[in-house]
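J.: Just need the structure, nothing else, for what follows:
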Amino acid sequence: MNERKKGAILSYIQVFLSVVVSMIYVPVLLHFLGQSEYGLYQIVGSFFSYVTVFESCVSAGILRNYCNALGRSDHEEAAVTLSMARSIYRFLAIILDLVGVSVVFAFRSFYAGSFSTSELNESIAILILLFVNMTFTLQGSVYLTVLTGHEKYTFLRILSILMQVIQPLLVILCVSRIPYAITVSVVIVLLNLLTIGIRYGYVTQKLKIRITKQPKDSRIVKNILGLSAAILLGSIADQIFWKTDQVILGRMFNTAVVAVYSVGAQIYMMYMQFGTQVSGVFYPKLSALYQEENGLQKVSDLFIRIGRITFYIILLVLSGFIVFGREFLLLWVGEGYEEAYWVAIIVMLPFSIDLAQNLGLCILQIKGQYGFRAKIYFLSAVLNILTTILFTKWIGIIGAALSTGISMFLTSGLIMNWYFQKRAGLDIRKFWKETLPIIIATLLLTTGALLLKHFLVSERTGSFLTFGLEVILYTTLYGIVMLKIVADRSEKEQFLQIVTSLTLTLKRK
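T.: Now for the predicted structure:
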């Protein structure tokens, strides 16, 4: 099994583990911190997220240039790219520290009327910690680029899985003794420093790659910053979509209301992980494929194939949440979070299109066409701020989710599909023709399951055991229907290969 397949499988193991950990972690965290402290942590995280976009944008530009150089076996350009990247990250770290001072003052002014003095002081301390964390993250980002460019997905995913398990355990241990939001931040910063150190050790000791100072190449810097500028605009839009709701709710209401919305947001952010894992694994492959003869046709075919696989996975999660979501929330976080069910569903429905076509964003980056997506999403996100305020005044936190959902449908569902077809050269008509059977089958299964629950299952909270058995039964039925009726021959063969490979691996162990 190659690194991409291993990386994809480990990615979904990581996502599954993330869901399981969250099911345990969030209610325990709520228990020790309480709604106010938990809501406080979410608000600060939302506020800070606007700053983190700079790192991810520059990283995308560096990764594209590095992968293109490796694809052409141009090791000299690859070395220069890493040298330029390190210089850019150091410059960004200095800028970030200066921005941090302004952000701290802006935060204090913005929330002075809705936070207590102790909440405000704790928030400022958390913000300072997060800025320190981001400074170190920038310094270590170049090593993540090396690992991704060399497709070391097994190492990256195993490291992520380990940290995913260690972090909540350590956080719970600490907040049980010191029940404050800042405790969570301290643990996260320390573990992030450990992760950066391990990546550095792998790159320098295992891969034997040293980042040395190279002569400045303005062409490479221009290529990196050109894509980064477009991605920055798109990332700011994404942050507005995902974080502004909580910032506005915190300003209009209180931290307890934000905690309720954050539970729904936690659901659709976990849903995001199911749809975005595969695209990152295929970035280096796409970069090489596009440079081949008839590269665009091959890229389009891969886009459709990955889209189908993604739909199989995300529609199982979406339909399962629609059927079992209310019971899940009651068992997971208890009473008082009923509105989180609708917050999650309203966003997840249109978000499904974006997730299934997530590989398209990588294609736009490789083709240098990401700027259109960035501009459209930014304009839509700015309008989303206004509609969120209006809808929230009318119907509370459901209005905030509705505003985001409508904006996403217009951009991801309509405008971007038009652009993929007309400008990017992807066969969107074929994409929807190939994926429509999966959608129809899921719709029928969801409707049938809801009717059965309505007529055969009494209204009760139940237990984790009963809930787990119901979910396993539905998942099994979904898998049988998709595998026997909807999946094509290549998908069935691929499924059997993965099962066989995993079986052999387990037998060896």
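
J.: only C-alpha atoms for contact and neighbour calcs from this point on.
T.: Will do.

J.: could you pull out the helices for the stretch 1-150 of the chain?
T.: Secondary structure of the stretch 1-150 of the chain by DSSP state H, counting those that start in this stretch: the helices cover 3-71, 75-111, 117-149.

J.: buried sites along stretch 166-175?
T.: By neighbour count, and taking 16 or more other C-alpha atoms under 10 Å as the criterion, the buried residues in stretch 166-175 are Gln167, Pro168, Val171, Ile172, Cys174, Val175.

J.: no no, stretch 6-13
T.: Neighbour counts using 16+ other C-alpha under 10 Å place Lys6, Gly7, Ala8, Ile9, Leu10, Ser11, Tyr12 of stretch 6-13 among the buried residues.

J.: There's contact between the first one and Phe155 in this structure, I believe.
T.: No - between Lys6 and Phe155 no contact is recorded; they are 10.1 Å apart, counting by C-alpha atoms under 8 Å.

J.: Give me the nearest residue to Leu193, chain neighbours excluded.
T.: Residue nearest to Leu193 in three dimensions, not counting chain neighbours: Phe136, with 7.2 Å by C-alpha to C-alpha, 6 or more residues apart in numbering.

J.: In contact with Leu296, which residues?
T.: Residues touching Leu296, when contacts are defined by C-alpha atoms under 8 Å, 6 or more residues apart in numbering, comprise Tyr290, Gly425, Leu426.

J.: Please give the structure of this sequence too, so both can be compared:
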Amino acid sequence: MSTATTLLKGSITRVSQTFISILVAFFMMPFLIHELGDHWYGIWTVVGSLAAAYHLFDMGMASAVTRYVSSAFGKKDNQEANSIINTALVIYVVIALIIILVSIAASYSSRLFFETGSDKDLVQTLVLIIGTSIALEFPFNALAGVANAKLRFHQVALTRIAMTLLGAGLTWWYISQGHGLLALAIITFVTARISNVLYLIICKSAFPGLKFSRKSASWESGRELFQYSAWSFVIAIAYQLRNNVDNFVVAGFLSAASVTHYAVGLRLVDYIAQFLGQATNMFVPIFTGYHAQGNNQELHSKLLFITRINLVLALIAGGGLVIFGQAFISRWMGPDYSDAYWVMVILLVGRMIGFANHPLNSAMYATNKHSIVAKIDIVEVIFNLMLSLILVQYLGLIGVALGTMIPLLLLRLFVLPLFACRAIEMPVKDYYLCMARPLIAICVPLVITFIWVRSSAQVTSYPEIIVSSIVMSFICAAAGMKLAFSPSERTELRKLIPGKKLKYLI
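T.: Sure, this is the predicted structure:
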């Protein structure tokens, strides 16, 4: 099976996994809010944001493990691969122990924010369970590079699909029986352990030479991992702050219930971003190969090609959400959550720009110049927090969303391309010019659809929203395939399409 076909297979299963996750969350979110109430669902969201912060303890190590394990496999050096994996395992066990200690401290500290004893006990238990669950996941990060380097994306995706469905089924049953947040935390813990075991089986199958031995760990491998992971750690910090600081700002200046309203808009943006990311964000190993060969011309060509693909997908998905999002939120959550629409639109602008130029991030990782991304992320997070703290006092939820979007828009659209293109010796004008054709090809049908929906169409029910979205997506995709890509790029796309009728479309 060719690399392109393997990547396509992985892309399809990853997209399917994301689609199923979104579909499950689509039904589960209103169910949980109804069963738990705005207050406790908001508390669960804040606990989840706190738990996500524990991933900062990874210190960028997973990206370093992936890179060096991939390099060892490229050289067919199983001994070096085992050395990297076992060294990372020792590091991750130490990190896991630290997280457990921090979770214990955080669980007791959480009692200070509640008045009644029963609420204090429940939140303390939640923080401890979730923290311990995350700590137990960390040792499995030592295998991060195995599945990716061996292109086992489809197997990992199928495992996640199974765990998503299992978790959703258990959650629906126990929450509907009135068991509350404690049951939700236990279900999260159990499904995570099953997922860890299945991931180990996948990695062992992909790499039969995998051996766990403390003797294989080495200081030299550890030094290499830490040298690479330093800037990845900074990026991870920025990522966690960017994704979670909003919840704390909303909870601190408004209320826990407001977090739920903000989460509705944010969740839809996250769904779209996850869906798109699973489809195309798999190119670090490919770019790394071109860089190792010194083939800058092919690196630049593929980078621009993937950027155009990302931009077409971002415009179709993001445009569809803007056009039909208001009707969807009203039908999904009810008219009381209409304020989530503009939160969604504002956040969507920044996230779609970030997705469109994500290939630049991949190129920076592949060429070991990801310090550029890290420095830009630091600036972005600082301005994000400052603007959110200021604007929330005047504009409420909209102010928090603007505080997140504005730095992301400016830095990803203008600053990152300038420095990244210079780093890989590609003219920045080539980067901007590659986006012109997709913008023209997709924006015209999007604007026409938007005017039609706003002026004359009555799109309110789920069937109407779904059918209209499909028709719009088909028209935009056809226009994009015909007009957004060069003849040589359309030839490459045809190779991935199995049917003759589908080939004709592009």
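
J.: Can I get the helices of the stretch 1-150 of structure 1 in TSV including distance to Leu386 of structure 1?
T.: Below are these laid out as TSV (distance: least, C-alpha to C-alpha, whole Å):
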stretch	distance to Leu386 of structure 1
helix 3-71	18
helix 75-111	17
helix 117-149	26
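
J.: and Thr446 of structure 1, which of those is closest to it?
T.: When the helices of the stretch 1-150 of structure 1 are compared by C-alpha to C-alpha, helix 3-71 sits nearest Thr446 of structure 1, at 21.0 Å.

J.: ok now that closest one, how far from the chain's centre?
T.: In this view, helix 3-71 of structure 1 has its centroid 6 Å away from the chain centroid, taken as C-alpha atoms, centre = their mean, to the nearest Å.

J.: Ok, stretch 118-130 of structure 2 next?
T.: Its chain's C-alpha centre and that of stretch 118-130 of structure 2 lie 27 Å apart, by C-alpha atoms, centre = their mean.

J.: Please point out which parts of that stretch sit buried.
T.: Residues of stretch 118-130 of structure 2 classed as buried under the neighbour-count rule (16+ other C-alpha under 10 Å) are Lys120, Val123, Gln124, Thr125, Leu126, Val127, Leu128, Ile129, Ile130.

J.: Show residues contacting it.
T.: Contacts to stretch 118-130 of structure 2, defined as C-alpha under 8 Å, 6+ apart, come from residues 47, 51, 103-104, 106-108, 110-114, 181-182, 185-186, 188-189.

J.: Which of these are buried, as a ChimeraX select command?
T.: In ChimeraX, the members of these classed as buried (16+ other C-alpha under 10 Å) are selected with the following command:
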select :47,51,103,104,106,107,108,110,111,181,182,185,186,188,189
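
J.: Surely Tyr50 of structure 1 touches Gln239?
T.: Yes - in this structure, Tyr50 of structure 1 is within contact of Gln239 by C-alpha under 8 Å, at 6.2 Å.

J.: Which parts of the stretch 301-450 of structure 2 are helices?
T.: Taking DSSP H, counting those that start in this stretch as the criterion, the stretch 301-450 of structure 2 carries its helices at 340-356, 358-366, 371-395, 397-410, 416-423, 428-433, 436-455.

J.: for those, which one sits closest to Pro463 of structure 2?
T.: Proximity of these to Pro463 of structure 2 was assessed by C-alpha to C-alpha; the nearest stretch is helix 436-455, lying at 14.8 Å.

J.: and for the closest one, what span of structure 1 is it aligned with?
T.: Mapped onto structure 1 using TM-score structural alignment, helix 436-455 of structure 2 spans residues 436-455.

J.: Relative to structure 2, what is the average displacement of that stretch?
T.: Overlaying structure 2 shows stretch 436-455 of structure 1 at a mean distance of 1.8 Å from the equivalent residues (mean C-alpha distance after the TM-score superposition for structure 1).

J.: what's the offset of that stretch from the middle of its chain?
T.: Stretch 436-455 of structure 1 has its average C-alpha position 27 Å from the chain's average C-alpha position, going by C-alpha atoms, centre = their mean.

J.: Show me the contact partners of that stretch.
T.: With contact meaning C-alpha under 8 Å, 6+ apart, stretch 436-455 of structure 1 is reached by 308, 311-312, 315-316, 319-320, 322-323, 474, 478, 481-482, 486.

J.: swap the cut-off to 10 Å and go again
T.: With C-alpha atoms under 10 Å, 6 or more residues apart in numbering as the test, stretch 436-455 of structure 1 has contacts from 308-309, 311-312, 315-316, 318-324, 430, 432, 456-457, 459, 474, 477-478, 481-482, 485-487.
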